[in-house]
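*Asks:* Have a look at this prediction, sequence included:
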Amino acid sequence: MGEFCSIVHTVVLVQVATDSCSLVTSAYCIASQLTSGSFKIVEFLMNFQVFVVFLLRLLSYTFFIDLINDKKSRVNFGLYSCDWTAADIPFKKNVLMAMQINNANELKIKVTPTIAINMGFTLRVLRMTYSIVSVMLNTGFLNSYWT
């Protein structure tokens, strides 16, 4: 698990950051197109398709990382809940060593030390996307930047 996290960590962070920025950009393009006077269905469908593709990518990353973290925590719970206290000494030592190794390596792919990448992270990104697009549209970012 340690090798997996060390290899995949930077790749996942880059992909999640790219997908998040692309979600914000495509959502802004969709919102600005809907609020402007000129509405072209082809551009709208292209922007909507980009939004859906990056949302699905972000969802798949967070879903599978959340699944890995869940399976790892289930293994830890399974080790703890087996009847290891009534077993013989070598079995107790092995179970205790496995518990220590699994608890010592609290390996999760995290953006910061407190924010883990899971399904809740996708909801945070969507809320952030809505907030950014709302602020940009309310402040007239489209008109001040492009004209």
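*Replies:* In hand now; what should we look at?

*Asks:* C-alpha from now on. contacts and neighbour counts both.
*Replies:* Will do.

*Asks:* Could I get the full set of helices for the protein?
*Replies:* Along the chain, the segments classed as helices by DSSP state H run 2-35, 41-81, 89-104, 119-138, 141-146.

*Asks:* now those helices in a markdown table, with mean neighbour count?
*Replies:* Output for the helices of the chain, formatted as a markdown table (neighbours: other CA atoms under 10 Å):
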| stretch | mean neighbour count |
| --- | --- |
| helix 2-35 | 16 |
| helix 41-81 | 16 |
| helix 89-104 | 13 |
| helix 119-138 | 15 |
| helix 141-146 | 10 |
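
*Asks:* D66 contacts M119, correct?
*Replies:* Yes - using CA atoms under 8 Å, D66 is in contact with M119, at 6.7 Å.

*Asks:* what touches both of the two?
*Replies:* Jointly contacting D66 and M119 under the rule CA atoms under 8 Å, 6 or more residues apart in numbering is no residue at all.

*Asks:* Could you report the distance from V14 to C21?
*Replies:* 11 Å (CA to CA, to the nearest Å).

*Asks:* Please apply the same query to Y28.
*Replies:* 11 Å.

*Asks:* before we go on, here's another structure to hold up against the first:
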Amino acid sequence: MNDNSKMIKGMLLGGVTAFVFVFIFEYLVHGLLMRGLYEATMHVWRPQADSNMFVMLLSQFLFAMAIAFFYPIVGPDKECKKAVPFGFGLGLVLAMPQIASYSYLPIPISISLIWAAASFIKAFGATYIVAKISNRD
């Protein structure tokens, strides 16, 4: 197998695996951990009947595939040492707007802070998964 096809295979496998992680992580955070907070602020959110699971799954899939696409750009990384700064930086970028949401949504600061922490962990975890899978021999 040539280097390009190996890289593409690693990107696809890494992206799909990261998507599984993101899906499970988001369910645990939003479906279980934050359920009470969402119920207490029900007036802010779209009614459950109006939610769109396809859009949510698509956004999670695109997030995971974007990491799988961009991570190899950092260059060869057989020991996954570049995953830490890449995931840390991406986590910070994703956490920033979650904190800012407190300024324009009528929600408790705890929701914004949990969103920020979850975004950071999600980015870091997905990056590490992509790094491990895409760097397999």
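*Replies:* That came through, no problem. Here the structure is a predicted model, which means the values were calculated and not measured.

*Asks:* So after superposing, what's the score?
*Replies:* Scored against TM-score structural alignment, normalised by the length of the second structure, the superposed chains reach a TM-score of 0.31; 75 aligned residues with a CA RMSD of 4.8 Å.

*Asks:* who are the neighbours in contact with F141 of the first structure?
*Replies:* F141 of the first structure touches nothing, counting by CA under 8 Å, 6+ apart.

*Asks:* ditto for A68 of the second structure
*Replies:* Contacts for A68 of the second structure (CA under 8 Å, 6+ apart) come out as 11-12, 14-15, 127, 130, 134.

*Asks:* which parts of the helix or strand that it is a member of are buried?
*Replies:* A68 of the second structure belongs to helix 53-70 when elements are defined using DSSP states H and E. Neighbour-count burial for helix 53-70 of the second structure, counted by 16 or more other CA atoms under 10 Å, picks out 60-61, 63-65, 67-69.

*Asks:* Could you identify the helix or strand that succeeds that helix?
*Replies:* Going down the chain from helix 53-70 of the second structure, the next helix or strand is helix 83-104, by DSSP H and E.

*Asks:* and whichever helix or strand comes after that following helix, how far from the chain's centre?
*Replies:* Once the chain leaves helix 83-104 of the second structure, the next helix or strand it forms, by DSSP H and E, is helix 109-134. Computed by CA atoms, centre = their mean, to the nearest Å, the chain-centroid distance of helix 109-134 of the second structure equals 5 Å.

*Asks:* now do stretch 125-143 of the first structure
*Replies:* On CA atoms, centre = their mean, the centre of stretch 125-143 of the first structure falls 21 Å from that of its chain.

*Asks:* again with stretch 119-139 of the first structure
*Replies:* So, by CA atoms, centre = their mean, the centroid of stretch 119-139 of the first structure is 14 Å from its chain's centroid.

*Asks:* Identify all contacting residues around it.
*Replies:* Contacts for stretch 119-139 of the first structure (CA under 8 Å, 6+ apart): 20, 23-24, 27-28, 31-32, 58-59, 62-63, 66, 115, 142.

*Asks:* Show me which pair in the residues you listed is furthest apart.
*Replies:* Spatially, the most separated pair among these is D66 and L142, at 37.0 Å (CA to CA).

*Asks:* residue contacts, I30 of the first structure?
*Replies:* Residues near I30 of the first structure by CA under 8 Å, 6+ apart: 44, 47-48.

*Asks:* Tell me the one of those residues nearest K71 of the first structure?
*Replies:* Using CA to CA, F48 comes nearest to K71 of the first structure of the contacts of I30 of the first structure, at 34.2 Å.

*Asks:* ok, now which ones touch the closest one?
*Replies:* Residues in contact with F48 of the first structure, defined by CA under 8 Å, 6+ apart, are 26-27, 30.

*Asks:* repeat for I121 of the second structure
*Replies:* By CA under 8 Å, 6+ apart, the residues touching I121 of the second structure are G91.

*Asks:* Dump the contacts of stretch 119-139 of the first structure to CSV, plus distance to K93 of the first structure.
*Replies:* Formatted as CSV, the contacts of stretch 119-139 of the first structure follow (distance: CA to CA, whole Å):
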residue, distance to K93 of the first structure
S20, 45
L23, 49
V24, 51
A27, 55
Y28, 57
A31, 60
S32, 63
L58, 41
L59, 40
T62, 35
F63, 35
D66, 30
I115, 34
L142, 65
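
*Asks:* Since that was my last question, I'll sign off now.
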